Structures are given as structure tokens and as C-alpha cells.
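Asker: when you get a sec, could you give me coordinates for this:
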Amino acid sequence: MCFTAREAIYLASLGFQDLLVGYPTWHAEDISAVARAIAEGAQITLMIDSVDHIQQIETIASQQEVCIPVCLDLDMALSLPGLHFGVWRSPLRTLEQIRPVLNSIVAAPHVALAGIMGYEAQVAGVGDQYPKSAAKNRLVRYLKQRSIREVAARRTATLKLIESYHLPALRFVNGGGTGSLHTTRAEAGVTEITVGSGFYAPALFDNYRDFRYQAAAGFAIEIVRQAHRGIYTCLGGGYIASGAVGRDKQPQPYLPTGARLDPLEGAGEVQTPVHYPGPLKLKPGDPIFLRHSKAGELCERFKTLLLVSNGTINEEIPTYRGDGQCFL
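Answerer: Here you go, the predicted structure:
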């Protein structure tokens, strides 16, 4: 899964296939570039959730005489009176809203429905075991359980509706994420789950009750001075995750055990003070190891990642930044 059309085109140029752009593409030149890549043999699927999306893609694809595969994005948020539990993504929440989009696909000879996607972010991306938050945790768990039932029913009903159109069989039904792996996989209609950041097991996933993954990625910042007894100031470190601003979006000290960020300064752009009262005698030049909060922070900030096994660096691989790429 990619997050922009340009990223998909870049990966296709490196030989990757079966690329799904996870968000809608509107810019005409980007759609045109996808059409050219498909004409040259790339397998790229664009995300859609409206008649406008279909018409835009059809107009451009017809000019290049190419059929572009699309994926129908479903809204999976739980809407209750006074509460929207989920994220604002697709406007497609009911079968009545989906039908006009399917009709538009049928009427567009240069667009083909390849799959559907429904990301239940309120299940996959919301922790339910935060320390000192018992009441909130119970509420989130209740809302998650209610969401899981509604998400499954919504996805099943959508698949039945699509079957009634007698279109070619879908290539995939994409659902969920790392935090919903154990529930999304229980749905018979789902063929793939986008686990994404789960391969890294970043710090945000420490706050889930139903699973615990082993930390698999992080970064080191160098101590450059000792500001006070037990306070070591490091260079850089403020690699903050996206989303609503909060302390949980900061990187978290991992080693040495017992290290913590300063509550007022946090992780800074140019310096990060770390409190460490432990037995190790730290000095300038020593590293403090941290875990990032989400997934993209490492590849946005560092040119390469080191692959380590049993204390040995086995390989150094470039990130998008290292390759000189920037898609947003």
C-alpha cells in the first residue's frame, strides 16, 4: 500500500507490483502518470469514494486509452448521537451512498473495480490500555466491541451489493490494520490486512490490551552535555508522529532502562534532555536509544536504516529520504 500516486509510480519503476494507493488521487497529472505507468505494465490501483473521483479518472484514462483499476473506500467509523468514534475518511457509510458510485463505475469503460477497502481506525489505531486511565480504557473497549460488530456487518453488506452488479470478481478486500489484526482476520470476506507499522512495533502499540508485539525498531541520539546531575542533554531527537498532538506522539526512551523525557521540554528539534537516575555512568558521546511513536518518523528523518540481528549489523538499506524522494 502506498500513500500517493507518485510513490506508487516510483515503486513500480523499481519492479514492485500490485500497488494500492491508499488515499484518493485528484491531480490530473498524477492520474495521467499512473495511466502511463499502467500502459507500460505497472499494476497500480487508485482509491475512490465518489462519483467525482470516477469521472476524473475516466476522463484522463480515456485520453490515454487505458483502463485504471480502482478500489472503493468505505467509511468504517462508528457514529453515535453526539459522538463520532473513528476518523473522517470516506463519505460512503450506507448502501444508498455506495450505489451511485457503483453505477458510475459500470458506466465508465476506462475504470474497473478491483477491490474494496475499509479501515476501522477506531479499532486498529486507538489504544485501550493507557496507564492511569481506567475509565477511558473501559469506554474505548466498549466502543471498539460495538465497532467490530458494525464494521463486519457493513463490509458484508457491501460485498453482497457488489455481487448483485455481476462485475468481475474483486481481486482483494482490504481491511483493518496492526491494532485490529486479531479481529479483522475473523471476517471471512477480508482477503488482506494492512499491518504496516506493526513490523516495527512502535511505542503506540504498547497501549493495547489484546496484544503485545516486541519492539523491533528505534534510533539513537548522542549525549552532548550533562545539564545537571541525572540530566543528560542529547542532540536532536524531536521526531514527532502525525495526528492529534499529545505526549504519546513523542518518541519514548528505551535504553538505558529508567530513562525518561523531561515533562516540559519533551523531545526537541535540536536538543532533548533525558532524565536518568540509574546506575550507568553516562557521559558525552554515549547514546540514548528511543522508540518512535508511529512508523514514518524513522524513514522521514534518516537516510538509511541498519538491520541488526544478535548484536550484529547485517545490512544498511536506504529510506525514501536516502533515495532523494519526497512524495508529500
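Asker: CA only for contacts and neighbour counts going forward, please
Answerer: OK.
Asker: and the gap between Ala295 and Ile221?
Answerer: 18 Å (C-alpha to C-alpha, to the nearest Å).
Asker: another sequence for comparison is provided below:
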Amino acid sequence: MAEAGRTRRWTRRAAMVGGGAVVLGGAAVLASRKGDHGGAHDRYFLALSAALRKAGIAHPVLVVDQQRLDRNIAAARATLKPAALPLRVVVKSLPATGLIDHVARGLATNRFMVFNGAMLDSMAGRADADLLLGKPLPAMEYAEFVDRAGAEAAGRVQWLIDTPARLRQYAEIAAARGAKLRANMEIDVGLHRGGFADGRTLAEAVELARTFPHVAVDGLMGYDAHVPKMSDPDAAYAASQKLYRTAIGVLREKLGVDPATLTLNGAGSPTYARHAQGTVANEVSVGSAFVKPVDFDLASLARHVPASFIATPVIKAGRMELPGNEWLTGPLTFMDPNAARAFFIYGGHWLATPVSPPGLQFSDLYGRSSNQEMLTGSTRVALKPDDHVFFRPNQSEAVFLQFGDIALFDGETISGFWPTFPVSA
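Answerer: Next up is the predicted model:
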């Protein structure tokens, strides 16, 4: 009897423990269940969708909002005005002639930073353009440009030099073609992506440049995009400025010129506002801030607004079902209501983030596609075929070249188009 009593007590205890485990497990499951983030287009995206329909655009398209673009231009102008810092437009981030011209007019600048041979070809025809390379190109590409554009055109460009070896290569090519070489020296101000890392190595390179009668050192370029990502951005910026100041001292000593007469390029979209508050550079480069892709949602760019979107139609819409594992659909959508519906869009797999309607997401289980990308959403996302889905590009340089002409949105209509540059890397 005693044994039987103990058995009953243990059975009841086991049942209580097991039941508690079920309750706790169930609570954990419910706690890990995602919320429903679905919704409908807001007024802005409804207006943009209506404008696209009226324009008869039924394919993926890159849209630039002209009013927002102008707001970003005004923000940059206001930011730089107290310091009277000139701005150099970054061509790779705005790869369309109309877009570049619009920004350049708004900032009253003829300074441009170019990053590859194809875009250099597009920009070199501007007689008044002040062109600076934003990265060192292979010597063969430099030679091809000199052969293609001519020695005079090549001599108007500032070519970025990051090592003594590249300087020698460029100098030999220029000498063989009777060209002048304007060398801008890349300095490492903390990003550690290359360039001269200290005053000694820079001084040696400048001395080497002076041994070539057809080579002139025209300035410095120091890119400090790492600064906002550091644990102490203020200290990181101060350190980068100290390194830049040392490099300026080298040019003053070795060239015997006033550094103010040289091109002392710095910044980039993430740090240009910081430079406006105090810098040893005498110009800043800005590109992405004018269209503000997702990767530039930074505190330093709080005055700027997203001005570029990808719009694409929905091809198919329905209940989301996992191929070959349909039985998982129920548990999956229970745990994540935002996986209840499937929307197959025209195109996809862009370097971009879905923004409207809210609650759309990619499916890690289904995978990505550049043909008919699947996005999922909750039952609150009422998209149907031919409705639009909107993305924000994560970056601008590569993404803007994937859609053909850029559509211009004036707040009510698609008011025109800006052809992009030829596709290039």
C-alpha cells in the first residue's frame, strides 16, 4: 500500500511537472511569435503609384523624387555655407547626367569625383569640369584613357596615386605618350583601405614624383568613412584630422607651396557635415546623401530625406505555401503572421529594402530570385496583381544602373526621365 501511495504521488508530481513544462513551453512559443507588421500604402506611396499608372509604367523602375532631391541639395548647401566649403559631386553615386547636372547647379560646383574609366569618358567631355579620381585605377586603364581621350584631356584629370609603384607606372605611361600627369596622393586617415599611411612614406612618394619633370603633385585625398562607425566618433575624427594635417605639412615642406592652392579632398556623405564644423581639407565629396539610400540612414544625415525608390508591379498574389513542405505553412504563419501571404513581383533580388506597403519581407526558406522575387506579408497586406511594391535602394551606385532611365516624380506626376550612364562596375 505504501509503495502504491508513493507511486501515485510521483505520478501526480510527474504530471504536474510535465504540465508545467507544457505551459512554459507554450508560453515560450507565444513569446517568440512575431507581431503583425502589415498595412497599406500611405498617402505618399499611393500618389507615387497613381503617377506610375498614369505614366503607363508597368515594369521595375528607379524613381527619384525631385522635391526630396531639392530638399537634400538645400540641406547640403545650408550645412556647408558657414564654412564656405566647396563640394565635389561623387559621380558613381549619381550615375545619370541629368541627376549630376541638377545637383551641380544646386551647389554651384564644377568639381566631380569619378571612379572608373567608363564614367570618366562620360565626364571628360565637359570643358570646365574639375575631375578627381576617387580610387586608383589599374595602370592599363590609365593608358587606355590617354590613348582614347588624348594627352591634353588626360592632363586635366587628377589621378589618384596610392603607392610608389603606381606612381612609377603612371609616370612611364604619361612620358611615353607625351602627357602631363597630375597626381593626387591618397592618404590613409584611418579607414585602412590603402594609401600612404604616414608622413615618411608620403614624403618619399612626393620626392619620387619630383624626379619626373612631367609629373605634378596636385593635392591629397583622405576618405574617413570609418568615423561614424567607431565607438568614439569624435576621437576618430580628431585622429583622422591629425593624420591629414601631417600629410599637408609634408606637401608644404616638399613642394614649397601654399597648401591652400592644392586640392585637399576629404569627407564623403557620412562625414561631410562633421567637416563643415571644422576640417583641414579645403573641399568635401558628397554623392549618396542627395538620394539617401538605406545605408545612409545615419545621424549625421538627419537633415536629408530618402529621395530614391524602386517601384515594381506585383505579378501574382495568394496564400504562402512552401514547396514540398506544405504542412509547415500553418505552423510557420502562426509563428510569423507576416508570412501568411505571398507576393511574386516583377524582377527582384536587388540591393534594396522593401518599404511599402509595410510588413513585407523576404523569405529565407523560399529563397531569392531576380526574376519573380517572392515577398511575404500578413493578411493585412491587401496587394493584388498590378499593384506596386516599393523598395529603397541600400546603395545608389550599383543599383541605379539596373533599371534604365530614371523616372522623375514631382509629387503628382512622372514629369520626365534621366538616362543613366552605360552599365559599368
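Asker: re the thing from before, among Ala295 and Ile221 of structure 1, which residue is more densely surrounded?
Answerer: Neighbours were counted for Ala295 of structure 1 and for Ile221 using other C-alpha atoms under 10 Å; Ala295 has more, 22 against 18.
Asker: helix, strand, or coil at the equivalent of the more buried one over in structure 2?
Answerer: Taking TM-score structural alignment, Ala295 of structure 1 has Ser396 as its aligned residue in structure 2. When classified by DSSP: H, G, I helix; E, B strand; the rest coil, Ser396 of structure 2 comes out as coil.
Asker: how about Val314 of structure 2?
Answerer: Recorded secondary structure, Val314 of structure 2: strand (three-state DSSP).
Asker: where in structure 1 does stretch 164-173 of structure 2 fall?
Answerer: Going by TM-score structural alignment: stretch 164-173 of structure 2 matches residues 51-60.
Asker: in the matching stretch, what counts as buried?
Answerer: 51, 53-55, 57-58, 60 (16 or more other C-alpha atoms under 10 Å).
Asker: between the two ends of stretch 79-98 of structure 2, what distance do you get?
Answerer: Stretch 79-98 of structure 2: ends 23 Å apart by C-alpha to C-alpha.
Asker: read off where it ends up in structure 1.
Answerer: Aligned by TM-score structural alignment, stretch 79-98 of structure 2 falls on no residue of structure 1.
Asker: just stretch 43-59 of structure 2 next, same as before
Answerer: Counting by TM-score structural alignment, stretch 43-59 of structure 2 falls onto no part of structure 1.
Asker: please apply the same query to stretch 283-293 of structure 2.
Answerer: So stretch 283-293 of structure 2 sits over residues 192-202 in structure 1, by TM-score structural alignment.
Asker: next one: Thr94 of structure 1 from Thr158 of structure 1, what distance?
Answerer: Distance, Thr94 of structure 1 to Thr158 of structure 1, using C-alpha to C-alpha: 9 Å.
Asker: looking at the two, which is more packed in?
Answerer: Thr158 (18 against 13).
Asker: not counting its neighbours along the chain, what's nearest the more buried one?
Answerer: Leu95 (6.7 Å; C-alpha to C-alpha, 6 or more residues apart in numbering).
Asker: and the one you found, what does it touch?
Answerer: 157-158, 161 (C-alpha atoms under 8 Å, 6 or more residues apart in numbering).
Asker: keep only those of those that are in helices.
Answerer: 157-158, 161 (DSSP state H).
Asker: closest to Glu120 of structure 1 out of those?
Answerer: Of all these, Thr158 has the smallest distance to Glu120 of structure 1: 14.9 Å, by C-alpha to C-alpha.
Asker: what helix or strand is Ser370 of structure 2 on?
Answerer: Here Ser370 of structure 2, judged by DSSP states H and E, is contained in no helix and no strand.
Asker: again with Arg182 of structure 2
Answerer: For Arg182 of structure 2, the element it lies in under DSSP H and E is strand 181-186.
Asker: quick one: that strand to structure 1 mean distance?
Answerer: Following the fit onto structure 1, the mean deviation recorded for strand 181-186 of structure 2 is 0.9 Å by mean C-alpha distance after the TM-score superposition for structure 1.
Asker: helix or strand right after that strand?
Answerer: helix 199-209.
Asker: how distant is stretch 273-285 of structure 2 from the center of its chain?
Answerer: 20 Å (C-alpha atoms, centre = their mean, to the nearest Å).
Asker: that one: which residues count as buried?
Answerer: Under the neighbour-count criterion of 16+ other C-alpha under 10 Å, stretch 273-285 of structure 2 has 273-276, 279, 281-285 buried.
Asker: give me the contact list for whatever helix or strand Trp159 of structure 2 lives in.
Answerer: In this structure, Trp159 of structure 2 sits in strand 158-161 according to DSSP H and E. Here strand 158-161 of structure 2 makes contact (C-alpha under 8 Å, 6+ apart) with 131-137, 167, 181-186, 195, 218, 221.
Asker: contact partners for the nearest residue to Ala112 of structure 1 once chain neighbours are set aside?
Answerer: Closest residue in space to Ala112 of structure 1, ignoring its immediate chain neighbours: Pro69 at 4.7 Å, by C-alpha to C-alpha, 6+ apart. Contact partners of Pro69 of structure 1, counting by C-alpha under 8 Å, 6+ apart, are 44-46, 111-114.
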